[in-house]
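**Student:** With the input below, show me the fold.
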Amino acid sequence: MANSDFYPGRLIPTRGRRLRLPLFRDKVSAGFPSPAEEYLEQNIDLNDHLVSHPSSTFFVRACGDSMIELGIFDGDLLLVDRSLQAKQGDVVIAAVDGQLTCKILDLKHRQLLPANAKHKPIKLPEEMDLVIEGVVPAHIHYHRHWPW
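**Tutor:** Predicted coordinates:
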């Protein structure tokens, strides 16, 4: 899969052991600092917040820089839901003539759009074989190289 936006063979299933992690009530300022309060709101399971359709959901790692303006960077985990109907503006995993890519779906102009000005859109003429493998409703971006 040359020029693909994925590391081959790195599909990560979402089934299995559930892990509940603490969620604190207070929000963290991403602007000016605010006093932190350590009040535990509840424990959350990320599956409850990210995975709506477990039997049709998987993770795959992004590779390349074509989606950086959406905050998707090389090595990030993409959550892919195969049960969602892809619509205009969705980030999708698409197979174009057998090659997988992560792009923004532009149904109006029948193309797949990158989120990086250095890359060109992929035009989708009628004769081109396009399969939408799934919609990417969320991704996980690492601020420290995995594994830490």
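**Student:** Please count neighbours and contacts with C-alpha atoms only from this point.
**Tutor:** Will do.
**Student:** OK, contacts around the closest residue in space to residue 140 that isn't next to it in sequence?
**Tutor:** In space, and not counting its chain neighbours, residue 140 is closest to residue 77: 5.0 Å by CA to CA, 6 or more residues apart in numbering. Counting by CA atoms under 8 Å, 6 or more residues apart in numbering, residue 77 makes contact with 59, 60, 61, 62, 139, 140, 141.
**Student:** Filter these down to the buried ones, PyMOL style.
**Tutor:** Burial among the contacts of residue 77 is assessed by 16 or more other CA atoms under 10 Å; the matching PyMOL selection reads:
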select buried, resi 59+60+61+62+139+141
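**Student:** Same list, the contacts of residue 77, but as a markdown table with secondary structure please.
**Tutor:** Shown next, in a markdown table, are the contacts of residue 77 (DSSP: H, G, I helix; E, B strand; the rest coil):
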| residue | secondary structure |
| --- | --- |
| 59 | strand |
| 60 | strand |
| 61 | strand |
| 62 | strand |
| 139 | strand |
| 140 | strand |
| 141 | coil |
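**Student:** For the comparison step, fold the sequence that follows:
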Amino acid sequence: MLLHTSKTLTFFTPEFADYSGAIFFDTGISAGFPSPAEDFKEERLSLDNILVKNKLATFYARVSGQSMIDAGLDDNDLLVIDRSLEPEHNRIAVCFLDGEFTVKRLRVEKDGVWLQPENSKYQPIKITEENDFVIWGIVTNVIKKV
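**Tutor:** Predicted structure coming up:
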């Protein structure tokens, strides 16, 4: 369900289904030389159970832009955001800054808080008392299309 759209992020609320998940083959897939598929165990796996720790405080947002590409967050990636986690130095956070949402790495120093992009083409943003600023949630996972 679509919740909110801004220039840089599109937010969605998760819809948790009561199904048993997709089929998961617990065999380990070799990224090197192929190995024979001798014995493998088939079970059901729900990604919600792996990616979401706090269902009531979790949201998804789609990334728009390139400011975090060196952190592995690319245009159209889907972020899993937990609003119950405490913001800390070096965590990637979704922030509301002066009327817009943005995703940046938190840099907490003795002289203040900075929003640090992970792309050398973008400048860090120093948060001042004049800013309308809220740390909205912490990014816990990123889902990519291959």
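**Student:** got the buried residues for the one helix or strand residue 49 of the first structure maps to?
**Tutor:** Using DSSP states H and E, residue 49 of the first structure falls within helix 46-50. Using 16+ other CA under 10 Å as the test for burial, helix 46-50 of the first structure gives residue 50.
**Student:** what does that helix rub up against?
**Tutor:** 14, 18, 19, 20, 21, 79, 138.
**Student:** just stretch 25-39 of the first structure next, same as before
**Tutor:** Contacts of stretch 25-39 of the first structure (CA under 8 Å, 6+ apart): 24, 40, 41, 42.
**Student:** go on, stretch 131-142 of the first structure?
**Tutor:** 50, 71-73, 75-86, 90-96.
**Student:** again, 7 Å this time
**Tutor:** Where contact means CA atoms under 7 Å, 6 or more residues apart in numbering, the residues beyond stretch 131-142 of the first structure that reach it are 72, 76-82, 84, 86, 90-96.
**Student:** Top of the contacts of helix 46-50 of the first structure by number of neighbours, please.
**Tutor:** Neighbour counts for these (other CA atoms under 10 Å) peak at residue 79, which has 22 neighbours.
**Student:** got the contacts of stretch 25-39 of the first structure as CSV, with secondary structure, neighbour count and distance to residue 5 of the first structure columns?
**Tutor:** What follows is these, written out as CSV (DSSP: H, G, I helix; E, B strand; the rest coil; neighbours: other CA atoms under 10 Å; distance: CA to CA, whole Å):
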residue, secondary structure, neighbour count, distance to residue 5 of the first structure
24, strand, 15, 35
40, strand, 11, 38
41, strand, 11, 37
42, strand, 12, 36
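**Student:** Looking at those, spot the one nearest residue 105 of the first structure.
**Tutor:** The nearest member of those to residue 105 of the first structure, counting by CA to CA, is residue 24 at 35.4 Å.
**Student:** residues contacting that closest one?
**Tutor:** Residue 24 of the first structure makes contact with 38, 39, 40, 41, 42, according to CA under 7 Å, 6+ apart.
**Student:** What remains of those residues once you look at the second structure?
**Tutor:** Of these, the ones still in contact in the second structure (both residues aligned by TM-score structural alignment, their matches' CA atoms under 7 Å) are 39, 40, 41, 42.
**Student:** Correct me if wrong: the second one contacts residue 21.
**Tutor:** This means residue 40 of the first structure. No: with contact defined as CA atoms under 7 Å, residue 40 of the first structure does not reach residue 21; the gap is 10.7 Å.
**Student:** and residue 73 of the second structure, how many neighbours?
**Tutor:** Residue 73 of the second structure: 24 neighbours (other CA under 10 Å).
**Student:** what about it, helix or strand, and which?
**Tutor:** Here residue 73 of the second structure is assigned to no helix or strand, by DSSP H and E.
**Student:** list the contacts for it?
**Tutor:** Contacts of residue 73 of the second structure by CA under 7 Å, 6+ apart: none found.
**Student:** What's the match for residue 123 of the second structure in the first structure?
**Tutor:** Under the alignment (TM-score structural alignment), residue 123 of the second structure pairs with residue 120 of the first structure.
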